[in-house]
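Q: Mind folding the following:
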Amino acid sequence: MHIKQHIPNFLTCCNLLCGCVGLVWLYEGDVEVAVYLIWLALVFDFLDGFVARLLRVHSPMGKELDSLADLITFGVLPSFILYKMLQQQEVDAWVPYLAFLVAVFSAIRLAKFNIDENQQTVFIGLPTPANAIFISSLIFVDGSYPSLLSYPVLLIITILFSYLLVSPMELFALKFKDFGWKGNEVRFSFILFSALSLLFFLHLALPMIVMMYILLSFFVKIISTT
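A: Model prediction:
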């Protein structure tokens, strides 16, 4: 067996390792390191699929391993971050446990993705990496604008994004068949918006980028059906 067949799975395991180590850092009280590990895992998550396509070494095992890694890194770890944030609010002791709805619905989202062969150019429901980006970036919003993330807001975010994970909403995928403008207008526009937002607002732009992704997908769907 050629070693190149193992490269995508190795990258997926790096994603999983980031999630596991992130949980340790979060347990020890360093939320920022846990967030940075989520962002590092996003790079590995992109690379494993990119390399698999480049080397033409797709496998059923790779698909399953990818979802298992995503569940830990982009499902369980963001849930713990939300749990920590809710713990800091003046709420009943049981309320922070609602954060783990994100992990539950992430598992459902990934299971549905694995048995759906139609999610190539579009996703059905919010992808778990996008959900993880939004939730993980909230700690920086909380640090800069603490009054924005009150208990009701965090609870709404938990419920809303749990629903979005399994919703029937179609969201465009950032997968290019070619790099021409025609047919990729939405993708290029979104990438430009994301780049400019990051340039001006740095990590505080991440929640805006995810919200723009959701809204843009919503309007694209409306336009395509009219």
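Q: rest of the way, CA atoms for contacts and neighbours
A: OK.
Q: got the contact list for stretch 154-171?
A: With contacts defined as CA atoms under 8 Å, 6 or more residues apart in numbering, stretch 154-171 is touched by 82, 86, 98-99, 101-102, 105-106, 108-109, 122-128, 131, 213-214, 217-218, 221.
Q: Out of those residues, list just those in strands.
A: Among those, the members found in strands (DSSP state E) are 122, 123, 124.
Q: Count the neighbours of the second one for me.
A: Close neighbours of residue 123, defined as other CA atoms under 10 Å, add up to 19.
Q: Could you find the closest non-adjacent residue to it?
A: The shortest distance from residue 123 to any non-neighbouring residue, by CA to CA, 6 or more residues apart in numbering, is to residue 171 (5.0 Å).
Q: wait, is the one you found part of a strand?
A: Yes - applying DSSP: H, G, I helix; E, B strand; the rest coil, one finds residue 171 inside a strand.
Q: State the distance from it to residue 213.
A: Applying CA to CA, to the nearest Å, the value for residue 171 to residue 213 is 8 Å.
Q: Look up the closest residue to the residue nearest the centre of the chain, ignoring the ones flanking it.
A: The residue lying closest to the centre of the chain (CA atoms, centre = their mean) is residue 129, at 1.6 Å. If the residues on either side of it in the chain are set aside, residue 129 comes closest to residue 74, at 5.6 Å by CA to CA, 6+ apart.
Q: residue contacts, that neighbour?
A: Residues in contact with residue 74 (CA under 8 Å, 6+ apart) are 19, 38, 106, 128, 129, 131, 132.
Q: Here is a second sequence; please produce its structure as well for comparison:
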Amino acid sequence: MSGKSIKVDMIPSVFTLGNLFFGFLAILWTMNGEYKMAAGFILFSVLMDSMDGKVARKLSVSSDFGKELDSLCDVVSFGVAPAVLTYKVLLAAHMGFWGILLAAAFVMCGAVRLARFNILNITTHFLGVPITFAGGLMALLILFHKSLPWVIFPVVLAILAFLMVSTIKVPKLGK
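A: Below is the predicted model of the structure:
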């Protein structure tokens, strides 16, 4: 053991699991047609995701377990939840089966992006747009979906999916 208690080592994971909890709530609220609440829960997931890293750095703790847990939770909160929300709010009515494929592509690109992130261990920048940004942006757009043309949503979803798996260097902010 490193001299730190197990409880201190697990504190960042509480925030990570909070991220997952709000992502799960977003999916449930989407299923119930409460789209603004669902988008709000995704944004709460963004907050939780930003806190786990800050807390880990403040406590000087990190682990492979925490890194993997974070990625698994991120796939749900910023991949599945915004894809399901966007599909239910707009893509189902306007695109049918093609909307399913587009939403699935967003989730799959997010998963690939996170897997790549976990094995590369790049600390100076992100390679590709982070899934947290992509999912958070989709949630924000959904909050204003009645004010925007529906065609923006599949275009933005496709662009974000591509950017997540791209090799564009994105600076890390707020460390």
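Q: Please state their TM-score.
A: Once the chains are laid over each other, their TM-score by TM-score structural alignment, normalised by the length of the second structure reads 0.91; 169 aligned residues with a CA RMSD of 1.3 Å.
Q: Apart from its neighbours in sequence, what residue is nearest the residue opposite residue 79 of the second structure in the first structure once aligned?
A: When the first structure is aligned by TM-score structural alignment, the residue opposite residue 79 of the second structure is residue 75. Leaving aside its chain neighbours, residue 75 of the first structure sits nearest to residue 103 (4.4 Å; criterion: CA to CA, 6+ apart).
Q: Could you report the distance from that neighbour to residue 77 of the first structure?
A: Look at residue 103 of the first structure and residue 77 of the first structure: by CA to CA, they are 8 Å apart.
Q: and what of residue 189 of the first structure?
A: From residue 189 of the first structure across to residue 77 of the first structure, the span is 30 Å (CA to CA).
Q: Among the two, which residue is more densely surrounded?
A: A direct count of neighbours by other CA under 10 Å for residue 189 of the first structure and residue 77 places residue 77 higher, at 31 against 13.
Q: Hmm, the more buried one is touching residue 21, no?
A: No - Residue 77 of the first structure is beyond contact range of residue 21, at 9.8 Å (criterion: CA atoms under 8 Å).
Q: intersection of neighbour lists for those two?
A: With CA under 8 Å, 6+ apart as the test, residue 77 of the first structure and residue 21 both reach residue 34.
Q: mind listing the helices for the first structure?
A: Here the first structure has its helices, by DSSP state H, at 7-27, 31-55, 60-71, 77-87, 101-114, 128-144, 151-166, 185-201, 206-224.
Q: after superposition, how close is the fifth one to the second structure?
A: Its aligned residues in the second structure lie a mean 0.4 Å from helix 101-114 of the first structure after superposition (mean CA distance after the TM-score superposition for the first structure).
Q: what's that helix in contact with?
A: Contacts with helix 101-114 of the first structure, where a contact means CA under 8 Å, 6+ apart, come from 63-64, 67, 71, 74-76, 78-79, 119, 125, 127-128, 158-159, 161-163, 165-166.
Q: residues in the second structure aligned with that helix?
A: Using TM-score structural alignment, the partner range for helix 101-114 of the first structure is residues 105-118.
Q: and the matching stretch, which residues are buried?
A: Judged by neighbour count (16 or more other CA atoms under 10 Å), stretch 105-118 of the second structure contains these buried residues: 105, 106, 107, 108, 109, 110, 111, 113, 114, 117.
Q: try stretch 201-218 of the first structure
A: Neighbour counts using 16+ other CA under 10 Å place 204, 205, 206, 207, 208, 209, 210, 213, 214, 216, 217 of stretch 201-218 of the first structure among the buried residues.
Q: now that stretch: which residue numbers in the second structure?
A: Going by TM-score structural alignment, stretch 201-218 of the first structure sits over no part of the second structure.
Q: Show residues contacting that stretch.
A: Applying CA under 8 Å, 6+ apart, the contact partners of stretch 201-218 of the first structure are 126, 130-131, 133-135, 137-138, 140-141, 169-172, 190, 193-194, 197-198.
Q: go on, stretch 52-62 of the first structure?
A: Contacts with stretch 52-62 of the first structure, where a contact means CA under 8 Å, 6+ apart, come from 4, 5, 7, 8, 9.
Q: any idea how far residue 175 of the second structure lies from residue 126 of the second structure?
A: Separation of residue 175 of the second structure from residue 126 of the second structure (CA to CA) stands at 13 Å.
Q: can you check residue 166 of the second structure too?
A: Relative to residue 126 of the second structure, and taking CA to CA, residue 166 of the second structure is found at 10 Å.
Q: next one: residue 71 of the second structure
A: 14 Å.
Q: next one: residue 141 of the second structure
A: On the measure of CA to CA, residue 141 of the second structure and residue 126 of the second structure end up 23 Å apart.
Q: Report how many residues lie close to residue 96 of the second structure.
A: 12.
Q: Residue 63 of the first structure too?
A: Applying other CA under 10 Å, we find 15 residues neighbouring residue 63 of the first structure.
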